[in-house]
Every structure is written in structure tokens, then in C-alpha cells.
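J.: sequence unavailable; structure follows:
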């Protein structure tokens, strides 16, 4: 490592200075282990492991979670299940036996739902509306995130000039016009990078805690 170019401005040493992209990637790994499942059989499990430092050095916010999607899936299953119950168990569309009504008259065919189970139709309709509402919220949330982080390339350009000192726990920038080389806390570095990408306001909600 070049001590002249990458000496930490805080401690004046370069032995524990690492490029931010390298420190970020070093803290993200896939760990494979052998575990027993519920039946007692051994299985191979791979988990994504991310260190606190790697999370703190992320060049962009975390994508919105889709936990709400579970509610949408559940609502969709309820909608389908109650509709099928309404149709089959509730005889929603009853068949009229031959000869039940004549050519010129007689009782008309009964094609409506069974009044005793009509509530299943309402439950199905409400569940379907809930599923559609959840889907709409998730689509809008995803679209808003993509729109807000469209300047990610500018953030990553600044981010790539960062150097992290493992001794001081600070980051400094090198070779960036208009930026000084004073040490920055992880949170200050995050705010600087995310602001360059156009999503600096999110740094207050997703704070760097490495």
C-alpha cells in the first residue's frame, strides 16, 4: 500500500487502511453449514452473512422489505378458497332438473347463490380487494425506491474514493475535487455518499452502526 497516498489523516499510519469497496465486500459472504431438519435428516444450509461494518459502508439504502406481501398472499388464498367454497359447497349455480319448468311457463331456473352461504361471496370479494391493495402498495413502494435511487452511480463514484481505517474506525476521501481528506465517521460518510446519489434523507432513517 502506498503510504503517501493512503495514510490515514487521523492516526497518520497506513497499515490498517483499506479501500471502502474492499472493506464492504470483505464483510459479505455466504456461509454453508450442515444442519438437521425437522425429520432428523442432515441437510446443507447456505446463509448470507453480512458484518456490521459492511452494512455501514453500503453505498445505497436497503431495498424496501416485502413482508407485507405475505399478507397479500394470504388474502389471495382466502379469496380463492372462499370463492370455491361458495361455488361448490354453496351450490352457487344450481342445475335445474329436466322437466322442472315447461315450454310456456313453470318456475324459472334458480341460478343465484345459496342465501345461507352468500356471506362467502362477500368474504371472497373483500379478501380479493385486500390482495389487490397490498399488491398496489408493494408495486408503488418498489417504483418509488427505484426512482429515488436512480442516482446510485454518482454515489458509487464518490464511494469508490473512500478509504477506511480499521484503527480509527473512520473513513476519508482521496482524489475527489472539492472534498477534503479529514476523517469522517461512518454516519458522516454515509450521509455524504447518499447525498451525492440523491437519497441523503434516507441516511437519517438507516443510520450506520458499524
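T.: Yes, it's here. Owing to the predicted nature of the structure, the values given are computational and were not obtained by experimental measurement.

J.: okay, CA-based contacts and neighbour counts for the rest of this
T.: OK.

J.: hang on, residue 60 is in a helix, isn't it?
T.: No: counting by DSSP: H, G, I helix; E, B strand; the rest coil, residue 60 is located in no helix; its state is coil.

J.: was I right about it contacting residue 192?
T.: No: Residue 60 is not in contact with residue 192 according to CA atoms under 8 Å; the separation is 11.3 Å.

J.: next up, a second structure to put side by side with the first:
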């Protein structure tokens, strides 16, 4: 796809378009992004917040003696605001939860797709009939006989890969 920028420069953008048919015939689930990516980004943002709160609390170095555990931040001509000392610690704990959960989700997705070569081997043996909208396997041992709907085909291939539980309607 070519586009023109306001400055007259020509730029190129690439995007992938996946049709409903190709999604239905895919040998494995099509993922737009790793499942834990959002949690990993949230973990990074929360860590940055914790570091900021820690630095802001230490830069102030003015302790409010009325309420221990708080740091008062004051700027020139501004009223001070208080940063509870526990905020960076709580933020780091929340960030750790985000990182661990995101990592577990990514590892789980990688384990699920480890059987993809088996699924692709079976998938490559089949063919799609555009006229009748069904999928067929050559006659053979252990292969389904007859015409399969797209849903049935996906179920057979994905079960061979070990991620059949991800088939919708199963």
C-alpha cells in the first residue's frame, strides 16, 4: 500500500489481510499479538511509575514529622503533596504480577503451538473444494473419509496439533 504524506514524501505501509476462509482453514490459531504482550507492557509502565515515585520521594528529602512514612514534595511557589512511602513497593509488586502473568501466558501459547508441525503435516495433505465449500483428505489410514465442513476440518487438524481445545464450538 503506497501513501503520500503531507510533505510530499512517498511511504510504504504493509498490512496483512486474512480472509475468513483462510482463518477457517488455518493449521493453527492466528494470533495478532502474543497473548501476554499487553500485560508485559503494563508491567513496564507500572515499573516506570514505581521508579518515578521512588525517585520523587527521595528527591524531596523533606519528611513530614506529623505522619511518618510520607514524603512531602514542595516546589518553588507550589504547595507540597505527599507520596506515601509504600507506593513504589506496591507498584513493584503489581508490576511483578503483570510480568509473571504475561510470561506465563506467552509460555503457555508457545507450548500449545509446539505441535504445529504435526498439524501442518496433516493440513498439507488435504485440499479445499471451492465449488462445494468442503475439505477432503486423500484415502488413507487414520484420515477422515468424505467431505468435511470447515469446522470439522479445523477440529481434526487442530486436535492433531494438540490445541484442539481452542476450536470454537468445541
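T.: Good, I have the coordinates. Given the structure is predicted, the values throughout are model-derived calculations rather than measurements.

J.: TM-score of the superposition?
T.: The TM-score (TM-score structural alignment, normalised by the length of the second structure) is 0.76; 153 aligned residues with a CA RMSD of 2.6 Å.

J.: just checking, residue 139 of the second structure is part of a helix?
T.: No: applying three-state DSSP, one finds residue 139 of the second structure to be coil, outside a helix.

J.: quick check: it touching residue 125?
T.: No: using CA under 8 Å, residue 139 of the second structure makes no contact with residue 125, being 10.3 Å away.

J.: just checking, what packs against the helix ranked longest in the second structure?
T.: Using DSSP state H to define each element, the second structure has its longest helix at helix 87-112. Packing partners of helix 87-112 of the second structure (3 or more CA pairs under 8 Å, 6 or more residues apart in numbering; DSSP states H and E): helix 37-60.

J.: that older thread, and residue 60 and residue 192 of the first structure? which has more neighbours close in?
T.: residue 60 (22 against 17; other CA atoms under 10 Å).

J.: show the contacting residues for the equivalent of that one over in the second structure.
T.: Residue pairing (TM-score structural alignment): residue 60 of the first structure is matched to residue 28 of the second structure. Contact analysis of residue 28 of the second structure by CA atoms under 8 Å, 6 or more residues apart in numbering lists 113, 116, 119, 158, 161, 163.

J.: quick one: which of these has the most company?
T.: Neighbour tally across the contacts of residue 28 of the second structure (other CA under 10 Å): the maximum, 27 neighbours, falls on residue 158.

J.: so what does that one match up with in the first structure?
T.: Aligned counterpart of residue 158 of the second structure in the first structure: residue 194 (TM-score structural alignment).

J.: which strand or helix spans that match?
T.: Assigning secondary structure by DSSP states H and E places residue 194 of the first structure in helix 186-197.

J.: that helix vs the second structure, average distance?
T.: Comparison of helix 186-197 of the first structure with the second structure after fitting gives an average deviation of 0.7 Å (mean CA distance after the TM-score superposition for the first structure).
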